[in-house]
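Novice: Sequence and predicted structure, then a few things I'm wondering about:
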Amino acid sequence: MDYQSYFSKQREQHLNELSELLRIPSISALSEHKADVKKAAEWIADSLRRAGLEGVEVHPTAGHPIIYAEHLHAPGKPTVLVYGHYDVQPVDPLNLWETPPFEPSIRNGKLYARGATDDKGQVFMHVKAVEAILKQEKELPVNIKFCIEGEEEVTSPNLPIFLKDNQEKLASDLVLISDTALMAPGKPAICTGLRGLCSLEVSVFTANTDLHSGSFGGGVPNALHALVSLLASLHDDKGRVAVEGFYKGVPELTPMVREEFAKQQFDEEKLRQDLGLTSLYGEEGYTFVERVGARPTLELNGVYGGFQGEGSKTVIPKEAHAKITCRLVGEQDPQDMLDKIERHLHDHLQEGATIKIVQIEKARAFEIDPSEPLLQKAADAYEKIYGTRALFTKDGGSIPIVETLSRVLSAPAVMMGFGLPDENLHAPNEHFNLENFDKGLLTIVEYLKSL
């Protein structure tokens, strides 16, 4: 079958359909968009029906809906569960968008819109790949199930419940996910590891009111000073996290693993220049790709308190706040990490201050052996379409539900991403390179047929 000709003829129609989906502001984090998220779920469900999928269901949850669909007419053949999400990130700051985030625009071979690459565009490709096979061949080479959620951008709070309640319905031989990226244009990659995550908010309090720095300065504790001192205690001067026991469960990088990282031939100097930095920074003894792919972190995401308006206000603030996230690897347990950080913060708090800590997100790291045959077939599929075999990489980000899917369903997760690292996911001017939309469709078809 000539799939290249098929997709070429359907390209305009496919992009028009994808643009319809991208126009729906399905921002899961904002309650005012609850109806829009539901509208996007219904749109996905209708697209699955039109593609020839059966048993299409829109499952309500305590939050946003989960969509299920199937096509199970290949007895004796593997069953593939396609996972993805139709919710998107907020669009702030709006003034930095060159075109409105929910008015899709194609410029220089790139489709601009919120959700274009994360993850509506990539999910849509799987729907159209399955539709193409059914239209061309009247049957699928494998059994297919879809599980598409609307809460990935808010850490999938309701999907684990759905998985537990529907294990038999979702049972599969592999979970196929496109929510990651190629290494660079023309250089495909298969992610074999995702870092876990935990987060917390810290508030430090001193007096019961803000105080005049002339009348009280030097004689009372300052909440900002106390917080800054506390946050500085979290790292040593070599970039390592100074929390006792933080590295428990972190695997050492073997020569083989470091060799795989080296194959990426990552240009640290180019990154430094692109970011306008005088130097990169991180844990001593590791390269940039090793730090972001296989080492744990503790990062400050926000620090605030005191007077922040124009000009000067000589005040001693009564409170100060910080937001902290950690990326976790190996066997690090997120709850254990949060408890250790909380203990460290209490132990290092400046005299005269009190502290309040709120633990928030928790997700374990995911890892899969690249020698897994299903991953090797995926690398072969990339090679057939891109002319270059995919490298096996580790991603510094977190997709918390991947570990849950793989563990609950006892199925390997195959992450075949078609985005690019510079497509501004979560940022203004998010876009999807249409070269990878075209090649991605062919690669998915090739992979499904190879199974």
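Specialist: Here it is on my side, so go on.
Novice: Every contact and neighbour count from this point should use C-alpha atoms.
Specialist: Will do.
Novice: As a check, name the ranges of all helices in the stretch 1-150 of the chain.
Specialist: Here the stretch 1-150 of the chain has its helices, by DSSP state H, counting those that start in this stretch, at 3-22, 34-51, 120-137.
Novice: okay, these, which one's buried deepest?
Specialist: With neighbours taken as mean count of other CA atoms under 10 Å, these reach their highest mean count in helix 120-137, at a mean of 21.
Novice: From the chain's centroid, how far away is that helix?
Specialist: In terms of CA atoms, centre = their mean, to the nearest Å, the centre of helix 120-137 is set 23 Å apart from its chain centre.
Novice: circling back to that earlier point, the helices of the stretch 1-150 of the chain into a markdown table, with extra columns for distance to F307?
Specialist: Shown next, in a markdown table, are the helices of the stretch 1-150 of the chain (distance: least, CA to CA, whole Å):
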| stretch | distance to F307 |
| --- | --- |
| helix 3-22 | 40 |
| helix 34-51 | 35 |
| helix 120-137 | 41 |
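Novice: Of these, which is nearest E103?
Specialist: When the helices of the stretch 1-150 of the chain are compared by CA to CA, helix 3-22 sits nearest E103, at 7.5 Å.
Novice: what packs against that closest one?
Specialist: helix 34-51, helix 120-137, helix 434-450 (3 or more CA pairs under 8 Å, 6 or more residues apart in numbering; DSSP states H and E).
Novice: With distance to L22 added, can I get those in CSV?
Specialist: Below are those laid out as CSV (distance: least, CA to CA, whole Å):
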stretch, distance to L22
helix 34-51, 9
helix 120-137, 7
helix 434-450, 15
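Novice: Mind checking those for the one nearest to S215?
Specialist: Short answer: helix 34-51, nearest of the helices and strands packed on helix 3-22 by CA to CA, at 50.3 Å.
Novice: try this one next to it:
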Amino acid sequence: MTMTDWAAFDRQLASRRRAIVEGLVEFVRLNSVSQESAKVRVTGEWLTGVLRVRRGLPEEGGPGQPLGDFADDDLGSLALYARGSADDKGPIWSHLHALELMDALGRSPTVNVKFIFDGEEEIDSPSLGPFAEAHRDLLAADVVILTDGPQHARGRPTISGGARGMMKVELVIEAARRDVHSGNFVAPNPAWKLNGLLASMATSDGVPLIEAFEEDVVGPTAAEHQMMAALPLDLPALEKDLGVRLPADYVERIMFHPTLTINGLQSGFVGAEANTIIPHRATVALDIRMVKNQQWTKVYGRLLEHLRAQGFTVIESGDEPLPDDLRGQAVRVVDKRGYDAAKTSLDLPVSREIIAAVERAHGGERAVLLPTMGGTVPMWVFTDILKIPTLLVPYANENNRQHGPNEHMKLDHLFQGIRTTAQLLTDLAAPPPA
């Protein structure tokens, strides 16, 4: 039997909220940092699947109040603070409990459903593409729904038709064989050389200067312009929250333009460990977010051309010794990885079905529709390899601090996610045979 009595479902959900949260607390306590594959495997065995989170930072917040301090009626107003709570253990928990509650009520999904829990998404999903190539029949489907990412700031249901691609890379410049005293030596300083190189790559406002960086970019359609204009974005409020000025074309730059970002710099020492030395090495970690129609391998080639145009020899290996005649004159490229952007039209019949089901799950509230999101998920595996329409329906709250200190999942979003998954599994009927 399919789900028709949503009042009964909501009552069942309300009666189980504390147990659901207690289970999620146990879930997030399991270490599943992607960079520590053995611990991800342990978590996967516990879940009968796998999942991933980003490594925590030293400045993570301390413990909050225990769950037992709150009454059941208060749970919807709370948030669970834990690494991985929003990205992406909370949404996974919503899926599993939607099925559990439907089963408890003797109700079945109207569609066949396959779950994929990707334990390597935070390290760019190196196994997902090959797995999809090898198991096309197993993964065949009419539509894929991804629930990564945050909802709109006002808590409205949010649906995105795409995701940007991304390339990550580290650049290393080495000079002397070791750090030397800044008073007793006059030696090439790789930090200055790296500073000059970075200044040639983008303006101080972050506008990329690499030649042909936006080659192949396709601008928004008239319909996509309308979607962007309809977005309920309070830019002044966002500026106040962040404490910085943001560009007037903020939305379009996130969705339809590639970006070049310095993620981190490392050279010498600062703070209490600062010393009067000339460092022998300088490193920068970069990410490049790309939009649909760009190929990350082609953009990578443009990056290498730029490095050479600045007079550097490019070494695409992190292991071979650096010849003395290249010290301070070469850029070593290490840890290169990436994948392309992906996109599905929100005007497809199946897209419209998903939008309608999500809105019904939220009591008829109109969804915020995004042509694409600014973040990156391996959506391309489903759209490009498996040729399946794919949409993003994020469950986590906006500004959930994912990848940073004090990541959190608001529990009302957790519970709403359960309702949304159940609604999707009830309302989406398989299309008739051709």
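Specialist: Cool, got the structure. Here the structure is a predicted model, which means the values were calculated and not measured.
Novice: Which one of the helices of the stretch 1-150 of the first structure lies nearest to E259 of the first structure?
Specialist: E259 of the first structure lies closest, by CA to CA, to one member of the helices of the stretch 1-150 of the first structure: helix 120-137, at 29.9 Å.
Novice: Let me know the secondary structure of I159 of the second structure.
Specialist: State at I159 of the second structure, reduced to three classes by DSSP: H, G, I helix; E, B strand; the rest coil: strand.
Novice: if I line the two up, what does S351 of the second structure land on in the first structure?
Specialist: Alignment note: S351 of the second structure maps to L375 in the first structure; criterion TM-score structural alignment.
Novice: how many other residues sit next to that match?
Specialist: Residues near L375 of the first structure, counting by other CA atoms under 10 Å, number 23.
Novice: I'd guess it is in a strand, am I close?
Specialist: No: note on L375 of the first structure: no strand contains this position according to three-state DSSP, which reports helix.
Novice: Can you tell me how far the closest residue to it other than its chain neighbours is from E367 of the first structure?
Specialist: Setting aside the residues directly before and after it, L375 of the first structure is nearest to V414 in space (CA to CA, 6 or more residues apart in numbering), at 6.2 Å. Applying CA to CA, to the nearest Å, the value for V414 of the first structure to E367 of the first structure is 11 Å.
Novice: Could you report the neighbour count for P400 of the first structure?
Specialist: P400 of the first structure has 22 nearby residues by other CA under 10 Å.
Novice: Wait, it touches T155, no?
Specialist: Yes: look at P400 of the first structure against T155 with CA atoms under 8 Å: they come within range, at 6.5 Å.
Novice: picking that back up, which one of the helices and strands packed on helix 3-22 of the first structure lies closest to V408 of the first structure?
Specialist: helix 120-137 (21.7 Å).
Novice: circling back: of the helices and strands packed on helix 3-22 of the first structure, which is nearest H225 of the first structure?
Specialist: Nearest to H225 of the first structure among those is helix 34-51 (40.8 Å), distances taken as CA to CA.
Novice: Residues contacting the closest one, please?
Specialist: With contact meaning CA atoms under 8 Å, 6 or more residues apart in numbering, helix 34-51 of the first structure is reached by 21, 24-28, 56-58, 64-67, 69, 86-87, 127-128, 130-131, 134, 150.
Novice: ok, for P126 of the second structure, nearest residue in space, not its chain neighbours?
Specialist: E120 is the one closest to P126 of the second structure (CA to CA, 6+ apart), at 7.0 Å.
Novice: tally of neighbours for the alignment partner in the first structure of the one you found?
Specialist: The alignment partner of E120 of the second structure in the first structure, by TM-score structural alignment, is E151. Neighbour count for E151 of the first structure, taken as other CA under 10 Å: 24.
Novice: what's the answer for A363 of the first structure, then?
Specialist: 24.
Novice: can you give me the helices for the stretch 101-250 of the second structure?
Specialist: Residue ranges of the helices in the stretch 101-250 of the second structure, as given by DSSP H, counting those that start in this stretch, are 128-134, 190-201, 222-230, 235-242, 250-256.
Novice: L303 of the second structure is nearest to which of the ones you listed?
Specialist: That would be helix 190-201 among the helices of the stretch 101-250 of the second structure, by CA to CA, at 8.9 Å.
Novice: quick one: that closest one to the first structure mean distance?
Specialist: Here the mean offset of helix 190-201 of the second structure against the first structure after fitting is 0.8 Å, by mean CA distance after the TM-score superposition for the first structure.
Novice: picking up where we left off before, the match of E120 of the second structure and L48 of the first structure: what is the separation?
Specialist: On the measure of CA to CA, E151 of the first structure and L48 of the first structure end up 19 Å apart.
Novice: One more: K169 of the first structure?
Specialist: Using CA to CA, we find K169 of the first structure at a distance of 17 Å from L48 of the first structure.
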